[in-house]
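**Q** Predicted coordinates and the sequence they were generated for:
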Amino acid sequence: MELKSIIHGFKLLDEKQVKELNSTARLFVHEKSGAKLLNIENDDENKVFAITFRTPPTDSTGLSHILEHSVLCGSRKFPAKDPFVELAKGSLNTYLNAMTFSDKTMYPIASTNEKDFMNLMDVYLDAVFYPNIYKYPEILMQEGWHYELEKPEDDITYKGVVYNEMKGAFSSPEAILFRKIQESVLPDTPYGVESGGDPEYIPDLTYEDFLAFHKKYYHPSNSYIYLYGNGNLEEQMKFINEEYLSNFDKQDIDSSIPIQESFDKIKEIHVDYPISPEEGEREKTFLSLNYAIDRSTNPEIYLAFQILEYLLLETPAAPLKKALLDAGIGKDVFGSFDMSIQQPIFSIVVKNSDKDKKELFEKTVYDTLNKLVNDGIDKKLIQAAVNSKEFSLREADTRSYPKGLIYAIKVMDSWLYDSDPLINLQYEPTLEKIKESFTSPYFENLIRKYILDNTHGTLLILNPKKGLLEERTKKVKQKLSEYKAKLSDQEINELIHQTEKLKERQTTPDDPKDIEKIPVLSLSDINKEAEKIPQEEKGENDVKVLFHPLFTNKITYLNLYFDLKVVEQKLIPYAGMLVGILGKMDTEKYSYADLANEINIHTGGIHFYAETYGMNGDSKAYESKFIVKAKALTEKLPQLIGLMKEIIIATSFENDKRLLEIIREMKSRMEMALNSQGHSVVSDRLLAYFSEKGQFAEILKGFSFYKFVEDIEENFESRKKELIANLKEAANQIFNVNNLLIGVTAQEEDYVEFQKHITELLGSLNTAPVTQQKYSFDFSIKNEGLMTQSDIQYVAKGYNFLELGYPYSGSLQVLKTIIGLDYLWNRVRVQGGAYGAFINFSRNGNVYFSSYRDPNLKKTLKVYDEAGEYLEKFDANEREMTKYIIGTISKYDFPLSPSMKGEKAVSQYISKVTYEDIQKERDEILGTRKKDIINYKKMMQELSQQNYICVMGNKDVIKENKDIFEHLIDVFK
């Protein structure tokens, strides 16, 4: 569309086409307030708005992180205590969150509904410019930290959502490592402190500093506004100007980020992390070499180092990773290129090592890189890595975030540092330059300049230390005890009064008038019809094919679903192991390195997964599938199918050295997930106590599987023959033509290409008759405390409502919204101080509560048990019920990419969910009334009486509550 040079106070500075995004980009400045605005206009219905502030921290009190939480706790126009949650409950948002980075704070929202989009934008803009933090010190106390004291004789404790979130973050060695890497390489800049907050320093944050930070940095002159998608730009700009920016005058705000001066030599830094007194210290050290790499405003380096990091350290053909593993320095090797900071950092990390291997680590890195520079990197490896990156750039299939938000983050990687916001989106010219590497020493020169000849870096060694957590806990208790001893009776009473005042604010319902100020859509804004994903049942060589004719930009997505229930019980964990092994071992035609190159040159990737599916309306039945997920340009289908066949049919498991490397990496990555995804670990473990589906999944890929992998790694020499034999047998039982369902998502005219080439694969599979096995699972184990050196807990409780005689209904999903965003949010997060809490209901009847980074244990279980009482008193007017319904529907109407649509349709087919079921569920959601919610009181009470619980967390806390557990288990050896 044609735009005037000045529109609604915004002056147009630049307009250009971004062909890579099929978009028009326009850059504006708001003349009165100084706000900067970037519009990326295209036909994407999933509109994105974000406002970002440059917020460089000066200490590790977590000020910018706590402020990010706090501004969303009520504002001038929307004074309710938690407008953020009200929006989550009652909008059609496809994304709603806020993010603290090392140097910026971003507030993004997304919606496909224009009216909803404007509502969300209004609430967010009011939150950042006019928050209620100036009126209510309790907001800082709740979201950041406070002294908690209920009675004069009690011990004082620290409480606060961010305080507990960061205690959880600082319990993970990987999180500590990457925080310390930034700190060590850029020590004299804002990156030298912890923007998220270090629990040791969070209690140093004062209310005065908190307000001063907002006053200084949350001004339009320090803001970057981003609008993406097919929205009405003029209307959006008019609103932003009239409602917000016109109220401000331009200010000169110094939020600039200094450049770290280069070091004259690599610095060596040692940091400790906690392990339990029972854990062994051997092979628990992390070794990392870290380098400052140019600027994120250099688009060539920005993209080239993403490719170089993959090439050297991620692909199975990665030469630096291979050299480090061959040298026996550690059990896992990975890299990182941290590019969302002004001076990006490239890291080479070895995990499960020992500190006495640091010299060998350095020598191996430098010797290997020198050899690559002098002899040249394999051109096929370079081509493979570049092609892999190019495929992902062109596909732009982002699963975790809306596409427009991924672009927003990339934009800020240059815009925040006063450079062209589009340079990292316009990747075509940069990619062409990088492709010179196919015929020149391009990457070799990068390695020499930025790594071998670079003295601006650190050798960071992260060492395990027994008793460190106990030391820290003791130090905090002593500090609080000494603080209390200095207080007068009057000051103690004042603390008690503050605690009471906070609790009163937390437990007092909002004024209904304040809630009504938050805009809500009506049910008429919602599409009554559920989306119907096109799915045609076809057959090729007697194998069922589910075809999804969709526009895919000439990419074919091909998924093979092999039934796992034909596998003998003793082989289930070996099937889980195949997920991590296939594609990484030699085959008849290729070495594992050559195989990786072939995959990256010809395809968009071949990956392996194992999934277990509950059956619609049946608590007992389930299916489990071994999935081969692959994609390629349709013209490359012959190569894709040939490579899939090669991996499935011709993988050799005999190279025991390589097998051990993969198993060690598998164990290492599972350790990371145990530390970061504790809520999923405990809820999956919980389901195994009472559900066959849960137990199968637990053995296949849960905590039981982790223990299986741990045992195999520990006893590899004595078990390797058995391991190889069982892997072969599991593969033989799985990869059978009589055991296969195929999912294809492609353009209608491309199906014929699939037909032409799939026969080659089908003809090579095992043809023996198959039958599903009958399994005998042990349900005697339950109620476990999984003990770690974490400073917080993950608490799960649940059962199966179908087993108690209650049917599935769409109303349960509305109940999930109500319990999750009202009851659990207030009781477990706001009042309890946990970072998050959830409830989930499945069509097969399984239901569970779980909490995330939770300082409590029994208190949280008590909250779960009182959900029935909450429903007994549940009261919501028509407006509130409409909000809950809209918030529920928003999770169903999230825009999906073509590949995601195909996978969703197959998943529903396997679970026996028909389109009629989906429409019925939607009708039930839209028809949910207050009485339906109250009627679930009895069901929730009966569920809590079953008393199945699983907790992972702090060893001392679990032992203090050992009366509620039947088994206590150390997670790590």
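**A** Structure's in. What do you need?

**Q** all contacts plus neighbour counts: C-alpha atoms, from now on.
**A** Will do.

**Q** I'd guessed residue 643 sits against residue 599; true?
**A** Yes: the pair residue 643 and residue 599 qualifies as a contact (CA atoms under 8 Å) at a distance of 7.1 Å.

**Q** mind checking how far the residue nearest to residue 515 when sequence neighbours are not counted is from residue 745?
**A** Spatially, and ignoring its direct neighbours in sequence, residue 515 is nearest to residue 80 (5.7 Å; CA to CA, 6 or more residues apart in numbering). To residue 745, residue 80 is 45 Å away according to CA to CA, to the nearest Å.

**Q** take the one below as the second:
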Amino acid sequence: MTEELQHGFKKVQTQWVDDIGAEVVEYYHPQSGGRVMWVNNDDPNRTFGIGFLTPPTDSTGVAHIVEHSVLSGSQKYPVKDPFMHMMKTSMQTFLNALTFADMTVYPLSSMNETDFHHLMGVYLDAVFYPKMLTEEKIFRQEGWHKELFQPEDDLTIKGVVYNEMRGAFGDVDRAIMSSVAEHLHPESTYAHESGGNPYVIPELSYEDFCAFHQTHYRPDNALAFLYGDIDIDRALAQINEGYFDAFEADHHAIELTLPTPPKGRTKETVYYSADKQMSRETDSYLTYTVPFTSAQDKQMIFILQLLGDVLVDAEASPLRAALVDTGFAEDVSAYPSDGYYQDFGIVVENMSADQADQIVDIIEKTLRQVVEDGLDQSVFDGVLNSREFYYRQAGGSMQGITRGIQMLSVWRYQDQPLDGLTYSDELDYIRQRRDQGMFEQLLTDRVLNAETTQVLVHEPKVGLFRSQDDALAEKLAAEKAQLSAEDVQELIKQNESLRAYQTEPDTPEAIATLPQLDLADVPRETTNIPEEILSNNPTILFHPQATSGVRYVKLAFASDDMTREEIPYLKDLAILLGSVDTQNMTYQDLDTELMKATAGLGIVPKIYTAVDNPDDYTVQMEVNFAALNPKTARGFELTTDILTKSLFTQKQRILNVFKRVKLEMEQSFEANGHQAALGRVRSLYSNPSRYAEELSGIGYYDHLTHLINHFDTEWETFKHQLEQLNQRLWTQSRLTISLTGESADKDAFYHEVKEFIETLPVGETVVRHPMTFDFSNIRKEAIITNSNVQYVAQGGYFPATDYEALMLVLSAILSKGYLYDLVRLQGGAYGAGLTISRTGDMTAYSYRDPNVDQTIATYQAMSDFVANLELDQETLNQFIIGTMSSFHYPISPDKVNRIMLTRYFKGSDKSMIDKRLIATLNTTVADLMAYVDLIRETMAQGYTVVIGNEQQIKQATFAFDNVRELKQ
């Protein structure tokens, strides 16, 4: 008897998975060869995703450009950018697409069931029937094109992915990882850059681009996943009808290129682009890598990750002690394998290239000593506990996205998707063999006696990008010189045609094809988070949640009495606590004990601004950790030890920690410079933003740089100030506590908290007096980094009393419409946006932007756009719906303390938020028009910060008050 199919799908298996507490159902579509995995639970944040195996065969970035382009219109939804339309108008909680080294994933989630199916339909049509196959302009916009608008102009390359990857290649870590894969696995899938090398991207033709999609985007090369409280019959019907049922399986599997790594021991020198302050004596990297296992051996992958933590990443790791504590390098880390090849590797950061051979000898000598002595069992147990906590909480409020990618990550290597969801068997296997010598034997067989060992010395090369850009410019100039006048005019015509395509609005008929929610579909109240006040002296807030036995602790110590000079010392203290010895433990033992008892201890200074007054703000030093019920008491013991008994006497250790943090900040400025630019702009006029800048922005970076450069002469003064600050900060009188845990566990939890409080001195009450600053005359600043692109921020301040909830809608219209169109689509930046805050900040920003002048001019014209905005109420309502994720979002237990403590210090509550929700829902076109003058006047203040490429900054006609190097 033939088994009945459900919308073309056969149910293959149903299995309960203890590790994620859910039933997982697998479906197979015989006609197309497609598969669907459904994690069936009651999570209202419903998730859908579909992934395709997309291994590259070159570094043109074809998989990445296709990922961008399929979301630029489709057969059923012929608007130019359905992705952005849904970003504007849906209640999505996640909407993105991700290109991995060998697969591409399209995940989404929404807490509104109707919206979820809308999004699902748009994504299915996008991936299977994209408009890009018939509209070459999409390829030229998202991928690359030769740009020319005037005959006398230089010929240049533009494109969204092209500029994104110019920025990505400025990330030293990215460059190093690419070099390792390229050299260790030559001629393999992983020798190519799936995102695209910006100097290779222009080799991709439109024909090859289309062919890649046709070859790879089909159901028998895909895995779809569903997660949460889903009507599975409706979902399967939607996946089948017009999509899976339109394909026949061709049984020609997409294959990875996986040659065996060449045997032997190699050492090579490679180069990464550097700024003029960097040298091979201080800024070289070394990678030591050996093939360890493959992605199909799950047990070995767990062991590999464990070995990386134990041997390299933990503070008590032997390789860290051998290389960092002895001054050979500023940091070490385990090589993060991603793909079929799972390699054991060590990344040695900021070392001298001249010491490369010595460092390799130290690495191998240290590993041999570990084999002889055995792994440190205490560190082993700590790392194992930390790993289990990570697997248990993976994804937090976005577990559906995480679980889907976990299944795809094993499916892509022909394994069962369910294997990506389990971890307890592997951890049990490891625990049972912790003292049987297995790990030491693996180190001997697979690392020390490896058939293949690769050592790469990554030296900084000043101006590498500049020389590549110069070569490209010369090539383009020569190419242009060969063009006839007719050819030039044809190229200009092509660019004008692309610009017209980008600027021409979608027709009403095209827009009408998109599914839409109604305002009536939006709940009129936000989710209630229950809260109890357990004590008023100090204030203890408790939030009952289903946490699976995990307790979450957040301790806030008022720090409003800091002097101007003490501000950066708050951050210094936050960095060092837990990273230096205490009276009872070494920092290595402390790190190990924290891993054994908790998910880690976080200490960070935070600023909270009152909802009704931007000049009224409080500074809190926050300490937080999470632990399973039996281990919370130990977590509090360790917290007490760190806060009250830390020693600031290890001069070299403290210097090493600060050098590591400085390096991390430099890498962050290169990769996420828009955040630094936003903070810097606001610090030019806002008191709380200026405070924040000196706590964590470029202002703090300057403090750290000065301290490191003058460490010997300033050590005694620094140590004294730090000790004094630490002694007065951790008192009961400064303390506010937020707790989240199981309701039945409240009394036991409260008892442990009270015991912790008694370990602290009482102290004096802190009077809240927000600091005010004297602002300099600098309004327009450029900060030069080694980046290949720019991050451009501009804004100003307005009276906070003028802020209304509807500004959220105004910000969305400008971010997802005006700025997206002009800065991203036409300008070629990877992203752009506008923030308008309750504190009176209005700031526009761009991300990985090839321009300066053009972007600033776009910011200045925003008010004109609003003044001429032609928007009917029905269209506006869709924008309003698109802002609702600011009010309706998934709340996982690990987020509750942060949310509720933020409300507490800002003087906000659910009723105030609900009031803003209703005001936002009631926004009218007339309301928006009333803000034209405010936008014009605020942006006219012209506070500007540009972070990025030296050549582009110096060629800009915009008049900066100050131009400086990041590294001074």
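**A** That came in fine, so what should we check first? Since this is a predicted model, take the numbers as computed values, not measurements.

**Q** quick one on the thing from earlier: three-state assignment of the residue nearest to residue 515 of structure 1?
**A** coil (DSSP: H, G, I helix; E, B strand; the rest coil).

**Q** give me the number of residues near it?
**A** Neighbouring residues of residue 80 of structure 1 were enumerated by other CA atoms under 10 Å; the total is 25.

**Q** Translate it into the numbering of structure 2.
**A** Taking TM-score structural alignment, residue 80 of structure 1 has residue 79 as its aligned residue in structure 2.

**Q** Can you get me a residue count around residue 514 of structure 2?
**A** Neighbour count of residue 514 of structure 2, defined by other CA under 10 Å: 18.

**Q** In contact with it, which residues?
**A** 77, 82, 122 (CA atoms under 8 Å, 6 or more residues apart in numbering).

**Q** okay, those in a markdown table with neighbour count and distance to residue 234 of structure 2 next?
**A** Shown next, in a markdown table, are the contacts of residue 514 of structure 2 (neighbours: other CA atoms under 10 Å; distance: CA to CA, whole Å):
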| residue | neighbour count | distance to residue 234 of structure 2 |
| --- | --- | --- |
| 77 | 23 | 20 |
| 82 | 22 | 22 |
| 122 | 20 | 15 |
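
**Q** Closest one of those residues to residue 951 of structure 2?
**A** Looking at these and their distance to residue 951 of structure 2, the nearest is residue 82, at 35.8 Å (CA to CA).

**Q** what's the spacing between the closest residue to that closest one other than its chain neighbours and residue 47 of structure 2?
**A** Once flanking residues are discounted, residue 82 of structure 2 sits nearest to residue 73: 5.8 Å by CA to CA, 6+ apart. Using CA to CA, residue 73 of structure 2 is found at 22 Å from residue 47 of structure 2.

**Q** quick one: which of those two has more around it?
**A** Neighbour count, other CA under 10 Å: between residue 73 of structure 2 and residue 47, residue 47 has more, with 33 against 25.

**Q** Wasn't the more buried one part of a strand?
**A** Yes: the assignment for residue 47 of structure 2 is a strand, going by three-state DSSP.

**Q** list the contacts for it?
**A** By CA under 8 Å, 6+ apart, residue 47 of structure 2 lies in contact with 107-110, 116, 225-228, 400-401.

**Q** out of those residues, which are buried?
**A** Using 16 or more other CA atoms under 10 Å as the burial test, the contacts of residue 47 of structure 2 include 107-110, 116, 225-228, 400-401 as buried.

**Q** Contacts for the longest strand along structure 2, please.
**A** When structure 2 is parsed with DSSP state E, its longest strand is strand 613-628. The contact list for strand 613-628 of structure 2 (CA under 8 Å, 6+ apart) reads 549-560, 570, 574, 597-610, 632, 635, 687-688, 768, 770, 800, 838-840, 905.

**Q** likewise stretch 256-273 of structure 2?
**A** When contacts are defined by CA under 8 Å, 6+ apart, stretch 256-273 of structure 2 is touched by residues 55, 102, 170, 172, 175-176, 179, 184-189, 291, 451-465, 786.
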